[in-house]
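Asker: Got a sequence here, can you model it:
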Amino acid sequence: MLNRTVLVGRLTKDPELRYTANGVAVANFTLAVNRPFSNQQGEREADFINCVIWRKQAENLASYMGKGSMVGVDGRIQTRSFDNQEGKRIFMTEVVAESVQFLESRNSNQGKQGGQPGNTSNQAQQSNQGGYQPQQQSQSKEQNPFEDSGEPVDLSDDDLPF
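Answerer: This next block holds a predicted model:
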């Protein structure tokens, strides 16, 4: 049997970070995932999928991602039920995320004014078609060369090792 889910979408609001009585971090979030087709009016619709993630990854998600951030989720679908305050049985289906990939930097989604989602710098992308900009010589050797500069990376299939 197999229960595997892979999603790419945007957070509909900031993740809700909480801690269990034992001190384990848990974050709930909702992911808006576009459907691959248009409706009869020619509009694209989205599904809003409830997700939960645990421990350090929950803390990282809450610290570094917010409303509108694009993330990739790898996990499994889980159903559960509980009784609400009125005694009514509530059934929930959610994705239990085993890993969340941050698909854009924290501030790349801030300050966008009608631009394409995920594309923060058209000019930089057009002037650098290879997607790689060499580090300047004046920078310290101690800086992380893999640190995200906030600009999208343009990769072709030829760049991938597999």
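
Asker: only C-alpha atoms for contact and neighbour calcs from this point on.
Answerer: Noted.

Asker: tell me which residues of the longest helix along the chain are tucked away?
Answerer: The longest helix of the chain (DSSP state H) is helix 55-64. The neighbour-count criterion (16 or more other CA atoms under 10 Å) identifies 57-59, 61-62 as the buried residues of helix 55-64.

Asker: Tell me how many other residues surround residue 122.
Answerer: 13 (other CA atoms under 10 Å).

Asker: now it: how far from residue 21?
Answerer: 47 Å (CA to CA, to the nearest Å).

Asker: Then residue 90?
Answerer: 23 Å.

Asker: which one of those two has more residues nearby?
Answerer: residue 90 (10 against 7).

Asker: Could you point out which of the buried residues of helix 55-64 is nearest to residue 34?
Answerer: residue 61 (21.0 Å; CA to CA).

Asker: Now do the contacts for that closest one.
Answerer: Going by CA atoms under 8 Å, 6 or more residues apart in numbering, residue 61 touches 15, 27, 100.

Asker: Here is the second sequence; please produce its structure so I can put it next to the first one:
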Amino acid sequence: MNKVVLIGRLTKDPELYYTKQGIAYVRLRLAVSRSFKNSLGQQEADFINCTAWRKPAENIAVYCKKGSLIGVTGRIHNSHYQNEEGKKVYNTEIIADTVTFLDRKKVEA
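Answerer: The predicted model follows:
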């Protein structure tokens, strides 16, 4: 079973892209707090790359910004490619199946 559940904050404003076939996607990085503090008593975080597709991607682009708290349910995806020097580069990311917005919407007067 390949299932991941994350809650974290966006590290930058999301940017919406489209494939040549017109499918929407957004790449984002989540700062996910660890469940423990380091030896200095500081909270640390992991920075995890995620990709959302289609309608969830469009919703993220419209409703989220840097610092937004979201929940992601998805799967781990590993890939690799050869760079210009011929060296194999490995990439691990989360492919989001569902995204939940966890911030309360602020009402401006």
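
Asker: Give me the TM-score for this pair.
Answerer: Laid over one another, the chains give 0.91 as their TM-score (TM-score structural alignment, normalised by the length of the second structure), with 108 aligned residues with a CA RMSD of 1.6 Å.

Asker: Reformat the buried residues of helix 55-64 of the first structure into JSON lines and put distance to residue 45 of the first structure next to each item.
Answerer: What follows is the buried residues of helix 55-64 of the first structure, written out as JSON lines (distance: CA to CA, whole Å):
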{"residue": "57", "distance to residue 45 of the first structure": "29"}
{"residue": "58", "distance to residue 45 of the first structure": "28"}
{"residue": "59", "distance to residue 45 of the first structure": "30"}
{"residue": "61", "distance to residue 45 of the first structure": "25"}
{"residue": "62", "distance to residue 45 of the first structure": "26"}
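
Asker: Quick check, central residue of the first structure?
Answerer: residue 71 (1.2 Å; CA atoms, centre = their mean).

Asker: Would you mark the buried spots in the host helix or strand of that residue?
Answerer: In this assignment (DSSP states H and E), residue 71 of the first structure forms part of strand 70-83. Across strand 70-83 of the first structure, burial judged by 16+ other CA under 10 Å covers 70-76.

Asker: So which of these is the closest to residue 6 of the first structure?
Answerer: residue 74 (4.7 Å).

Asker: follow-up on the earlier one: what's the farthest-apart pair in the buried residues of strand 70-83 of the first structure?
Answerer: The widest separation within these (CA to CA) is 19.1 Å, between 70 and 76.

Asker: Spatially nearest residue to residue 9 of the first structure, not counting backbone neighbours?
Answerer: Closest residue to residue 9 of the first structure apart from its sequence neighbours, by CA to CA, 6 or more residues apart in numbering: residue 33 at 4.6 Å.

Asker: in which helix or strand would I find that neighbour?
Answerer: strand 25-38.

Asker: Outside of that strand itself, list whatever touches it.
Answerer: 7-20, 44-56, 58-59, 61-62.

Asker: can you pull the contacts of the residue nearest to the centre of the first structure?
Answerer: Taking CA under 8 Å, 6+ apart as the test, what residue 71 of the first structure contacts is 8-11, 100-104.

Asker: still on that earlier bit, the contacts of strand 25-38 of the first structure, buried ones only, as a ChimeraX selection?
Answerer: For the buried members of these, the matching ChimeraX selection, counting by 16+ other CA under 10 Å, is:
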select :7,8,9,10,11,12,14,15,16,17,18,48,49,50,51,52,53,54,58,59,61,62
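
Asker: How far does the one helix or strand residue 126 of the first structure maps to sit from its chain's centre?
Answerer: Using DSSP H and E, residue 126 of the first structure maps to helix 122-127. How far helix 122-127 of the first structure lies from its chain's middle: 24 Å, per CA atoms, centre = their mean, to the nearest Å.

Asker: residues in the second structure aligned with it?
Answerer: Aligned using TM-score structural alignment, helix 122-127 of the first structure spans no residues in the second structure.
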